[in-house]
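S.K.: Got a predicted structure here, sequence first:
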Amino acid sequence: MKIKLQLLIFALISTITLSAQDGWQDLFNGKDFNNFEQLNGNANYEVRNGEMVGISKLNTPNSFLATKQKYDNFILEFEVLVENGLNSGVQFRSMSIPEYSNGRVHGYQCEIETSSRKWAGGVYDEARQGWLYPLTRNKKGQNAFVPGEWNHYRIEAIGNQIRTWVNDIQCANLVDDTTAEGFIAFQVHGISEESQEGKTVRWKNVKIKTKDLESSRRASDAEVPEISYLTNQLTQDEIRKGWRLLWDGKSNNGWRGAKLNTFPEKGWEMKDGILTVSAADGGESSNGGDIVTLDTFSNFELSIDFKITEGANSGIKYFVDSELNKGEGSAIGLEFQILDDQKHADAKQGKNGNRTVGSLYDLIRAENLSNSRGKNFKGVGKWNNARIVVNNGHVEHWLNQVKVVEFDRFSQIFAALVEKSKYERWKNFGRIPEGLLLLQDHGNEVSFRSIKVREF
């Protein structure tokens, strides 16, 4: 018995020594919260059987148990068990400062949830940019989290690369440089229903590594798409996959006026890496006019960040033939609508909302095709992302990584929609083999950046 006890002690010491030599440290010691401070809400946190336990509380804001220490580059691992119906998350590179929303916690969050949406393991930007990496484009990742059981999480934040795994299945593959350092915090989400009060989220085996990270990085799953928020830059992965910038962030190279042989002399401004169409009278092409690419495109994936002002209207057009409509108004092509749905009258015109933001203008209404929680528009005055994918006849519109429109431009259904729209007089509308890409001047101030494309 004595020998067995000695062997057990030796094994335990060896494990601890090996862990220390490996560079891993306990972030939570399983005994107390001396290295943490609670921020914002006043949900209860307790230590039970070596676990960190967060307990939901009615009518209090999101609560965060935050490390007193800040971390920049790290690998974090933990296990979590959350009761069904309760939302949670782990903040990282996050902050709470008086000058930002009176100390509200903001920054990256790795999602923990039990809903049918299945975005656990995705990356949300708390109180700032909203969803950065929902799992809409990663079906494998959607099934990684198992409700009602302990789930193992891994977060790698190294430089501008942020990757997550749940139960050894990669969920997020994000590139973003908004914040390089901050605290780590364990969230108990605010609740508003009495039936949710007293529910728990539990964490255990919380450990972190901050040195010699390259040797410990996991290979990224090739099936998990990289989503980058770098401004006017391409990642190495994007370059390898054939992406190129359509706007260099400073000049009009590659662009001209839709009805001109040169770039417009007025109405468009390039400053600090942002391309802005100036406000005028709210009319189509009544100031500087639309601008189009010099190149034509057939099968492609296009990504553009846009930011609208209050009440603004604009659009991103594709399969544009600039020889059509030489008169007043905009050039003709399929359009990803850009609009302030709340303040612009166009949102209530057309049919059944087919002129709202993200819609195939005047033809197909944008709606969340991934779940029932709305279109994921981040709001006026904030940067939003438009993604258009065209592969032969198949076309998709994505708004902030959520699919909102899908159609076949060669189908009978599409032809029938065109016949009942303002485009019925344009022969072969939307079906030409290739066309220009266009940014619209609709007389309102709208900004663009990070305009990039790859062709199939």
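M.R.: Thanks, I have it. Numbering: from 1, shown residues only.

S.K.: Please count neighbours and contacts with C-alpha atoms only from this point.
M.R.: Fine.

S.K.: and residue 15, which of the three is it?
M.R.: Assigned with DSSP: H, G, I helix; E, B strand; the rest coil, residue 15 falls in the helix class.

S.K.: cool, the one 5 residues further on as well?
M.R.: With three-state DSSP as the basis, residue 20 sits in helix.

S.K.: Next: residue 12.
M.R.: Under three-state DSSP, residue 12 falls in the helix class.

S.K.: how close does it get to residue 427?
M.R.: Distance check for residue 12 against residue 427: by C-alpha to C-alpha, to the nearest Å, it reads 77 Å.

S.K.: again with residue 343
M.R.: Look at residue 343 and residue 427: by C-alpha to C-alpha, they are 33 Å apart.

S.K.: okay, these two: which has more neighbours?
M.R.: Remark: of residue 343 and residue 427, residue 343 carries more neighbours, 12 against 9, as counted by other C-alpha atoms under 10 Å.

S.K.: this is the other structure I want to compare:
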Amino acid sequence: MKKLMMLAGCAILVLAATAQGSGWRNLFNGKDFTGWKQLNGKAKYTVENGEIVGTTVYGQPNSFMVTEQDYGDFILELEFKVDSTMNSGVQFRSESTADYNNGRVHGYQFEIDPSARAWTGGIYDEARRGWLYTLELNPAAKKAFKQGQWNKIKLECIGNTMRTWVNGIPCSYLVDDMTPKGFIALQVHGIGNKKDEGRQIRWKNIRIRTTGLKPAPLDGTFVVNMIPNNLSAAEKKNGFRLLFDGKTTTGWRGAYKTSFPAKGWEVKDGELTVLSSQGKESANGGDIVTRQQYSAFVFEFDFKLTKGANSGVKYFVTESEKNKGSAIGLEYQVLDDAVHPDAKMGRDGNRTLASVYDLITSDRDKKSRKPIGEWNKGMVIVYPNNKVEHWLNGFKVVEYQRGSPEFLQLVAISKYKNWPNFGMAPKGHLLLQDHGNEVSYRSLKIKELKK
């Protein structure tokens, strides 16, 4: 037996040496928490059979077992097994500072979500901006997680690019430069119900590589890019191009005009802003439209509302008929619901933020919207089969079929009932609306979809 134990020990040393030689380094020695410390809540962390075990404790906030060292560029791999009713995560490039919420751990989190939502591998910004990459943006990845089994994750952070995998399946692709480095941490989520006490998550085989890093090949995963007016190599490969370069109005003109408005719009600090005219619709610069027309596409845009503001992003705008106010088209509503009176008009809230204006109410919640004065990420997808989706900050909030009986019925009871074939043009311009309030846009990107 003694001889067998010696051989086993030698084998472990050989494996460790091999790992070190390949550039990998173990973050957990399998015996104790050397190199780690606990922050924030007092959930229970123990070492059992070479595994870190995190156990929920009633009444405690989110708890974190944190590396004492910070990491910037790296590839991290580990395995975890989690209780099916427990939420958890792995923090990376995260911080805890006295000047931020009394030392509250904050930063990027590799989500561990065994619930029916199935967002394991998504990226959440803990105690800061909330969801950055939901797996609604990559639904195929929802099947990667294995309930009740050991799961292997891979996290690649190189420069401003962060990518995740679960069991070899690509999940998230985030481009962001808010925090270039920070610690890694294992989270035990706080619980508010005594019956949830004692639930566990286990981690093992935690290793990191910080030298000789090579990005994994691009694989077509949808990209969330938080850097303004930036187009990453992955987005270019996915077929996206910029519609606004952050400096000029190239590619845009006034609605019903041949040139860009001489007043009413401003390009400054990488933002395209419609200026206030005290709420007078199209009374200053008027709407602006893309010079090109589109039929099937993915259109991404960031928008920032001022208090009480109203604007909109329209699509399938043909300019075929004059209108006293804004040009006619299907509209992604951009609105301060809490203040602007339009939110209470229409039917059942179909003039609220991210709705199809006067037609379909968006299915959004508090998590899907940012406060007034902060940037929101909007997206309109029109598929070749005329299915249309509205997205808000990674959440799909509207889905409908252009031309369906349901759609035509909604048009028939809307303000557009007297417009022949409303919303049914085979192609049209994209439009940013001048509704008389200050609203800013940036990161306008499009990918055309083949019929």
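M.R.: Thanks, I have the structure now. Quantities reported herein were computed from a predicted structural model and do not represent experimental measurements.

S.K.: Next up, the contacts around residue 226 of the second structure.
M.R.: Listed by C-alpha atoms under 8 Å, 6 or more residues apart in numbering, the contact partners of residue 226 of the second structure are 174-177.

S.K.: among the residues you listed, which ones are buried?
M.R.: The neighbour-count criterion (16 or more other C-alpha atoms under 10 Å) marks 174-176 among the contacts of residue 226 of the second structure as buried.

S.K.: Mind putting those residues into JSON lines with secondary structure and distance to residue 333 of the second structure?
M.R.: Output for these, formatted as JSON lines (DSSP: H, G, I helix; E, B strand; the rest coil; distance: C-alpha to C-alpha, whole Å):
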{"residue": "174", "secondary structure": "strand", "distance to residue 333 of the second structure": "26"}
{"residue": "175", "secondary structure": "strand", "distance to residue 333 of the second structure": "27"}
{"residue": "176", "secondary structure": "coil", "distance to residue 333 of the second structure": "27"}
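
S.K.: Show me what counts as buried in stretch 377-387 of the second structure.
M.R.: Neighbour-count burial for stretch 377-387 of the second structure, counted by 16+ other C-alpha under 10 Å, picks out 377-383, 386.

S.K.: tell me, stretch 390-401 of the second structure lands on which residues of the first structure?
M.R.: Under TM-score structural alignment, the match for stretch 390-401 of the second structure in the first structure covers residues 397-408.

S.K.: Now check residue 424 of the first structure against the second structure: what is it aligned to?
M.R.: Checking with TM-score structural alignment, residue 424 of the first structure has residue 417 as its match.

S.K.: can you name the two of the buried residues of stretch 377-387 of the second structure that are farthest apart?
M.R.: 377 and 386 (22.4 Å; C-alpha to C-alpha).

S.K.: What's the local residue count around residue 266 of the first structure?
M.R.: With other C-alpha under 10 Å as criterion, residue 266 of the first structure counts 11.

S.K.: Could you find the closest non-adjacent residue to the aligned partner of it in the second structure?
M.R.: Alignment note (TM-score structural alignment): residue 266 of the first structure maps to residue 263 of the second structure. Among residues not flanking residue 263 of the second structure along the chain, residue 285 sits closest, at 5.2 Å (C-alpha to C-alpha, 6 or more residues apart in numbering).

S.K.: again, but for residue 279 of the second structure
M.R.: residue 436 (3.8 Å).

S.K.: which residues touch the one you found?
M.R.: By C-alpha under 8 Å, 6+ apart, the contact list for residue 436 of the second structure reads 274-284, 310.

S.K.: Apply 6 Å and report the result again.
M.R.: Going by C-alpha atoms under 6 Å, 6 or more residues apart in numbering, residue 436 of the second structure touches 276-281.

S.K.: Give me the buried subset of those.
M.R.: Buried residues within the contacts of residue 436 of the second structure, counting neighbours by 16+ other C-alpha under 10 Å: 276-277, 279, 281.

S.K.: Closest one to residue 28 of the second structure out of the residues you listed, please.
M.R.: Proximity of these to residue 28 of the second structure (C-alpha to C-alpha) peaks at residue 276, which lies at 56.7 Å.

S.K.: can you pull the contacts of the residue mapped onto the closest one from the first structure?
M.R.: Correspondence of residue 276 of the second structure to the first structure, assessed by TM-score structural alignment: residue 279. Contacts for residue 279 of the first structure (C-alpha under 6 Å, 6+ apart) come out as 443-445.

S.K.: name the element the residue sitting nearest the centre point of the first structure belongs to?
M.R.: With distances taken as C-alpha atoms, centre = their mean, residue 132 lies nearest the centre of the first structure, 2.5 Å away. Per DSSP states H and E, residue 132 of the first structure falls inside strand 130-133.

S.K.: Other residues contacting that strand?
M.R.: For strand 130-133 of the first structure, contacts defined as C-alpha under 6 Å, 6+ apart pick out 122-125.

S.K.: Farthest pair within those residues?
M.R.: Pairwise distances across the contacts of strand 130-133 of the first structure (C-alpha to C-alpha) peak at 10.2 Å, for the pair 122 and 125.

S.K.: excluding its backbone neighbours, what's nearest the corresponding residue of the first structure for residue 448 of the second structure?
M.R.: Residue 448 of the second structure maps onto residue 455 in the first structure, with residues paired by TM-score structural alignment. Excluding the flanking residues, the one nearest residue 455 of the first structure by C-alpha to C-alpha, 6+ apart is residue 300, at 4.2 Å.

S.K.: Now do the same for that neighbour: its match in the second structure.
M.R.: Using TM-score structural alignment, residue 300 of the first structure lines up with residue 297 in the second structure.

S.K.: Of the buried residues of stretch 377-387 of the second structure, just say which sits nearest to residue 257 of the second structure.
M.R.: For those, the residue nearest residue 257 of the second structure by C-alpha to C-alpha is residue 380; the value is 24.6 Å.
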